[in-house]
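S.K.: Below are the sequence and a predicted model; questions follow.
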Amino acid sequence: MNNMVLVITGAAGSGKTTLCKYLCEHYHLPKVVTHTTRAPRTGEQNGVDYYFENDASFARKHFLESVHYAGAQYGSSMEGLQAAWQKAPLACIVLDTKGAVEYLKQLGNQVAVLFLTIDVGPNSSEALRKRMEARGDDPVKIKMRVKSAEYARDQQLPSALVGHAVVIKNNELKQAKQQADQFIEQLLAKLQ
């Protein structure tokens, strides 16, 4: 089989970045570095966590998908994906649900999707907000994000991903990792 990309998607605060980091470290998967015009969070490094861009440099990239979200632009380039594939046949990327749908449209069977959610009853949205606060997000930006249409959209698996995505409830990270391990082992077996 050709190269593949594992797309991890779901609501803000659902643990996408944490799970991607775990899978990249545990399975030596290269992370597809994406681009953003937002300011770096504490500890983030250019070219590692994101390529931090300004509006002009962002406009010059060749994107598979891009989105304007919470006052900033985000996108992933074909060049970034190719660079990851030069390191290994299975790469990992974190995208919003719209980006995941776009990847599936453009890359077809080269895409595997994990959709993360949390299920703590009627307070799931509050739990996600607390996770964003705990990771150091700006409280004003959290309020903007929670009120956005994109945030509401990313709460549920899009119909275009039904049948293509594996859903993992990330209430407890250890269990989520175990489910992701099973999925990755199946993908790696396909690539051999």
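M.R.: Arrived safely. Numbers count the residues shown, from 1 in each chain.
S.K.: use CA for all of it now, contacts and neighbours both
M.R.: OK.
S.K.: Next up, the contacts around the closest residue to residue 109 other than its chain neighbours.
M.R.: Of all residues not flanking residue 109 in the chain, residue 4 sits nearest, at 7.9 Å (C-alpha to C-alpha, 6 or more residues apart in numbering). The contact partners of residue 4, by C-alpha atoms under 8 Å, 6 or more residues apart in numbering, come to 89, 90, 91, 109, 110, 111, 112.
S.K.: Equivalent analysis for residue 53, please.
M.R.: For residue 53, the contact set (C-alpha under 8 Å, 6+ apart) comprises 35, 36, 37, 38.
S.K.: Break down this structure into its strands, ranges please.
M.R.: 4-10, 35-36, 51-52, 63-69, 72-77, 90-94, 111-117, 165-169 (DSSP state E).
S.K.: Put this next to the previous one:
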Amino acid sequence: MNTATGQLYIVSAPSGAGKSSLLQALRAHLPGVDVAVSHTTRQPRPGEQDGVHYHFTTVKAFQQQIAADAFLEYAQVFDNFYGTSKQAVNGVLAAGHDVILEIDWQGAQLVRQRAPDAVSIFILPPSVAALQERLQGRGQDSEAIIQRRMRDAQSDMAHYPEYDYLIINDDFETAVAELGSIFRSQRLQRERQTQRHAALLDALVTS
């Protein structure tokens, strides 16, 4: 019986680096991986669903949850708040699933303090020009917002040395394979394998 707890992952990237697409492709090929659904005070974008992409909430309700210490991490990004529920993450980990936190470097610093065993991954674009092209290709933001995101992206990318792993999203399929190799190698660590195959290991060494 699988009694192993899941592994907590932090995945960060500047806006436009392709993080969400990479994680979607990873989950399509690797079972037992969940992405924590964050709470946010920003308005939904076209096509986003409450409880699927984010838990959309008000500033007042978000502040009440901060006061109740309900978040594993929270931060203000641009003009909005984002946070990750401690209860939700712990429940998924206890069920044996890996959990991904899609958070920025500020949130990552907070999570490392509370969960030092978390594995952190930073995703970078292949160039500044590629990043700007991807942001413009979304067709969702004005040029002023894109330029602000570019300035913030350069500030964000300066924090890559704080992470355990670094992936350059140049060729998409290569980046997905590299991301999957991190998750698979973590699952093969002796401690997790011992939890997962306790009965087998006991039989092998005592028979």
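M.R.: Here it is on my side, so go on. Small disclaimer: the values here were computed from a predicted structure and weren't measured.
S.K.: do you know how far the residue nearest to residue 109 of structure 1 is from residue 128 of structure 1?
M.R.: Separation of residue 4 of structure 1 from residue 128 of structure 1 (C-alpha to C-alpha, to the nearest Å): 29 Å.
S.K.: From residue 173 of structure 1, how far out is the nearest residue to residue 158 of structure 1 once chain neighbours are set aside?
M.R.: Excluding the flanking residues, the one nearest residue 158 of structure 1 by C-alpha to C-alpha, 6+ apart is residue 97, at 7.0 Å. Distance, residue 97 of structure 1 to residue 173 of structure 1, using C-alpha to C-alpha: 21 Å.
S.K.: Quick one: neighbours of the residue nearest to residue 158 of structure 1, just the number.
M.R.: 26 (other C-alpha atoms under 10 Å).
S.K.: Kindly state which residue of structure 2 is aligned to it.
M.R.: Aligning on TM-score structural alignment places residue 97 of structure 1 opposite residue 105 in structure 2.
S.K.: ok, now residue 65 of structure 1?
M.R.: By TM-score structural alignment, residue 65 of structure 1 lines up with residue 73.
S.K.: can you tell me which residues contact its match?
M.R.: So residue 73 of structure 2 contacts 83, 84, 85, 107, 108, 110, 111 (C-alpha under 8 Å, 6+ apart).
S.K.: doesn't residue 36 make contact with residue 58 of structure 1?
M.R.: Yes: applying C-alpha atoms under 8 Å as the test, residue 58 of structure 1 and residue 36 come out as touching, 7.5 Å apart.
S.K.: List the members of the contacts of residue 73 of structure 2 that persist in structure 1.
M.R.: Shared with structure 1 under both residues aligned by TM-score structural alignment, their matches' C-alpha atoms under 8 Å, the contacts from these are 83, 84, 85, 107, 110, 111.
S.K.: Setting the sequence-adjacent residues aside, check what's closest to the aligned residue in structure 1 for the third one.
M.R.: Alignment note (TM-score structural alignment): residue 85 of structure 2 maps to residue 77 of structure 1. What sits nearest to residue 77 of structure 1 in space, not counting adjacent residues and going by C-alpha to C-alpha, 6+ apart, is residue 63, at 4.1 Å.
S.K.: Would you map the helices across structure 1?
M.R.: Counting by DSSP state H, one finds helices in structure 1 at the ranges 16-27, 55-59, 78-85, 97-107, 124-134, 139-147, 149-153, 173-191.
S.K.: Show me what counts as buried in the fourth one.
M.R.: Put plainly, it is helix 97-107 of structure 1. Judged by neighbour count (16 or more other C-alpha atoms under 10 Å), helix 97-107 of structure 1 contains these buried residues: 97, 98, 99, 100, 101, 102, 103, 104.
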